[in-house]
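Trainee: Got a predicted structure here, sequence first:
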Amino acid sequence: MDGKELFERLDHAKFNQFHLKSIFTTGMGVFTDGYDLSSIGIVLPLVLLSFGVKSLTGLESSLLAGSALIGAALGAIVFGLLANKGRKTFYGLDVLVLALASLAQSFVGNVPELIAVRFILGIGIGADYVLSPLIMGENANSQDRGKSIAIGFGLTWGIGATFAAILYMVLQAYHVPDALIWRIVLGFGAVPAASVIYLRRKLPETPRFLARMKGDLVGLQNVIAQVTGGSASEIVNRDELEDRQEASFYWAKNRKNIFTACVLWFLFDIVAYSGILFGPSLIAKGIGLTAGSFQLVMELAFTVPGAIVAILFIDRWGRKPLQVLGFVGMAAALGMFSMFKGEATTVPLIGLLLYGGQNLMSQVGPGSVSASGMLGIELAPTKIRSVVQGITVASGRLGASLTAFVFPALFRIWGEAVAIGFLATLAVIAAVLTLILLPETKQRALEETSRERSDSETSLPISIPTGT
């Protein structure tokens, strides 16, 4: 059995309990990511009221919105490098950071403290953005890999954001004091994060890391047996299994695809996070909704259904057509919102449908492809996959951080219509780049999508010592 045949057994394994457990274990961390990144936009007015702050300076507002994103960029780079030493080794540490930082938010006494805590929270989020899709992708079979990542990352992120809005509105309905509501909402993020620490520590190392990075035959046999439900006694020797190719070879070979993955996530987050960070406080006011009701409607009526559409078609139509469709739909919805701002203000339903439409198309396309971490996983070989994933995540967080500082200025100086028109233009550019540069990866082995094995090769690119 050569390396190709070994991974074919994993790729052709039927979706089973192991895959389901992997989705749940990774997905609960992503639920926390969505919850934590969305909740601050909902409770921000209550935070300021509690601290006796009438308004924030432009810098303070941007730091509060962007501190977690800056921390996520740092966490992604650090854990991308660490995960090259072992995926499981650091899995669980990410949600531990998330749990502790989420809880710490409940006890801050001023805005600077909240900014600092959310920066630490961001480090855990960045780590999870690297580790969760990485582990899920390397465990998944090729036929269901797209929907597995879309469920475990795209869908659960939206559900987490929805739950933040529901909790906020329930607390308000029961007349909980405002000063307590925001502390409960921010602190609750510790619960889903803490719930999967044990499960993550028990999840086995991924088969591709064991094979290609460590050449661990015994560990690999055990994981294959868990994934496929059968034995794995016939395995090549270590020299035929471990990848001895230099990492620089893969960086040079895959530089265009890696660059494409980074740019697309960067552009998507600029567009998407303008709504996530400022929609509840800026746009909702213009169409007559409270922050909580705006967030709930956006997530429950548009984002989550968009994720469901992506799950249904991502392994049928493919990543590329869905992403193009999503970016074009985002541009169209945002463009119409900008053009018909007056009507959207006087008739709130129009504003809801137009802005909600961009949320829907966002999750149908790039929210379930680029922003799920799928491209970094599928376009990078095992030897550099975690580092590439860290860089792509950091690229997205850089775009989101840029939004935190630039979008409010555009909004303030040029007005809402111009700011949203600018976002629509970026979405069009991203659609064109997807169409031109992004290769299709649906239902193909990771060794093929990442060019770890060329289509013309019969086995993985390996270096076998003389005499073996």
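Mentor: Yep, it's here.

Trainee: From now on I want contacts and neighbour counts done on CA atoms only, so please keep to that.
Mentor: Noted.

Trainee: Quick check, Thr449 in contact with Arg385.
Mentor: No: if you go by CA atoms under 8 Å, Thr449 and Arg385 don't touch, sitting 11.9 Å apart.

Trainee: Between these two, which is the more surrounded one?
Mentor: It is Arg385, of Thr449 and Arg385, that has more neighbours when counted by other CA atoms under 10 Å, with 25 against 22.

Trainee: Next up, a structure to set beside the first:
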Amino acid sequence: MALKVLSALDTSKTQYYHFKAIIIAGMGLFTDAYDLFCIPPLMRLIGSIYYSDKPDKKAVSTMLFLALLGTVIGQLVFGRLGDLIGRRRVYGLALMLMVLSSVGCGFSICTTKNCVLVSLGFFRFLLGVGIGGDYPLSATIMSEFANKRTRGAFIAAVFSMQGFGIVASSTVTMVVCTIFKKSSATVSEHHTPPEADVAWRLILMLGSIPAALTYYWRMMMPETARYTALVERNVVQAAKDMEKVLDISLSQIAEEFPLSPNPPQYSLLSRQFLRRHGRDLFACSAAWFLVDVVFYSSNLFQSLIYHSFIDHNGNKKLNAYDEAFEVAKLQAIVAVCSTIPGYVVTVYFIDRIGRVKIQLLGFFFMSLVYFAIGIPYKLHWDKHPNMGFMFLYCLTFFFANFGPNTTTFIVPAELFPARFRSTCHGIAGAVGKVGAMIGSVGFLWFSREDKSGYPDPTRMMVSLIILGGVCLVGLLVTYFFTFETMGRSLEDNENE
């Protein structure tokens, strides 16, 4: 028999605190996207300052690898701590690490090429640890506060803050570059003024402000009732905490017998855990791995899109500020036209048609789009990149977000017992970020560029077809292994 406080959470009406929790939990994802997507335009500035044109592929790959490696570690460590000592106790720590690391990125020491990149890489690694820790904690906290009718929409809304982080990153980059360009008297296509070294640092540090503003509210959040009642075994405290934040009277949720029956006692690394939850953990981890291979491989398109829609095949020369501005503008266009609409559609449909159907739909259409780009790439798109290519490129982001990129964040927060929920979400996310390493670093090395900056067309074609095949594998994993969690309480999902 379910505890009254948990039943009340599952059946509660949508209230002000739910929306407040979305903002508080989502600000970590906002900061994550800001810091991830500000790097491509900033690399144009850094390249003009410390390199003759742009950082070599080795430097770019190292920066990506360090941030993703930190994310893997953060998801595993903070995910486990969230189950061992409580979600709230480590939630503020993850956010504070993100804030301090963002500021540290801007204060990367020295002014020589190697010293700056080493320092920046170190702080990007720490930033990745904080971002990684935020993933399992945000998803778990939102799932445990939400009611079962709209739980998917609430978790998806938290994740959708990434889209607004991309827009904020691009907007800040464009504004800062415009201000610095107007205030500089020496900027030209052949000369980058010394104050550009301040511009990229300022853009990085500004990303810490939204996260810092929500730190107080994170520390004021009570522990989730499910953790307090089911893990700490303090049902009375769980009821008192929920009375403070939700419109529920204590008399409605107070238990006649405050101690609930003891749950099955088995450890994370046990045969019983594998028998009960091994399939679910495999499904969540494999789907997240596959979608991140594809999602982070979008780096493959950057040079082609830049030359086709910004640099006009090299006929138009741009200074460092203009290059960073145009790359940021392109990112903002993609986010507004495809990324954010994908999130919005998911929020609307996630509790109507279910997680599994959306994930299947996303993988299926992503595979079609990648095949549509990849198969004729060498014969058509390589020689005639146009708005048709741009449209298909945007579709990959739409169906990633109205699909597996969002659902892989939601499902692990709903499938596992309270005492393993944050840990298992962290494991699935860490496996996903290993896929991101393969996607962003491995494919970046695989695609060789010619002297004009274009990727090798044959390698590009093969890469795109492989990505379409990866999406088909994701579709199969989802169909055969992923369990639907829509409309059930978290405890029902666990038992089933």
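Mentor: Now that the structure is in, tell me what you want to look at. Fair warning: this is a prediction, and the values are worked out from it, not measured in the lab.

Trainee: Tell me how the two chains score on TM-score.
Mentor: After superposition, the two chains reach a TM-score (TM-score structural alignment, normalised by the length of the first structure) of 0.91; 447 aligned residues with a CA RMSD of 2.0 Å.

Trainee: what about the strand or helix carrying Glu5 of the first structure, how far off from the second structure?
Mentor: Counting by DSSP states H and E, the element that carries Glu5 of the first structure is helix 3-11. Taken over the aligned residues, the distance from helix 3-11 of the first structure to the second structure averages 2.5 Å (mean CA distance after the TM-score superposition for the first structure).

Trainee: now stretch 23-30 of the first structure
Mentor: Mean for stretch 23-30 of the first structure is 0.9 Å (mean CA distance after the TM-score superposition for the first structure).

Trainee: What is the distance between that stretch and the centre of its chain?
Mentor: In terms of CA atoms, centre = their mean, to the nearest Å, the centre of stretch 23-30 of the first structure is found 12 Å from the chain centre.

Trainee: So what touches that stretch?
Mentor: 95, 128-129, 132-133, 136, 148-149, 151-153, 156-157, 160, 192-193, 195-196, 199-200 (CA atoms under 8 Å, 6 or more residues apart in numbering).

Trainee: measure Arg87 of the second structure to Ser285 of the second structure for me?
Mentor: As for Arg87 of the second structure, its distance to Ser285 of the second structure is 21 Å (criterion: CA to CA, to the nearest Å).

Trainee: I'd like the distance between the closest residue to Leu300 of the second structure other than its chain neighbours and Gln302 of the second structure.
Mentor: Distance criterion CA to CA, 6 or more residues apart in numbering; nearest residue to Leu300 of the second structure, sequence neighbours excluded, is Leu444 at 6.3 Å. Separation of Leu444 of the second structure from Gln302 of the second structure (CA to CA) stands at 10 Å.

Trainee: Tell me the residue in the second structure aligned with Ser148 of the first structure.
Mentor: The alignment partner of Ser148 of the first structure in the second structure, by TM-score structural alignment, is Phe154.

Trainee: Can you say which helix or strand has that match in it?
Mentor: In this assignment (DSSP H and E), Phe154 of the second structure forms part of helix 151-183.

Trainee: Equivalent analysis for Ile413 of the first structure, please.
Mentor: Using DSSP H and E, Ile413 of the first structure maps to helix 385-414.

Trainee: residues of that helix that come out buried?
Mentor: By 16 or more other CA atoms under 10 Å, the buried positions in helix 385-414 of the first structure come out as 385-405, 407-408, 410.

Trainee: Could you do stretch 272-283 of the second structure as well?
Mentor: Buried residues in stretch 272-283 of the second structure, counted by 16+ other CA under 10 Å: 277, 280-283.
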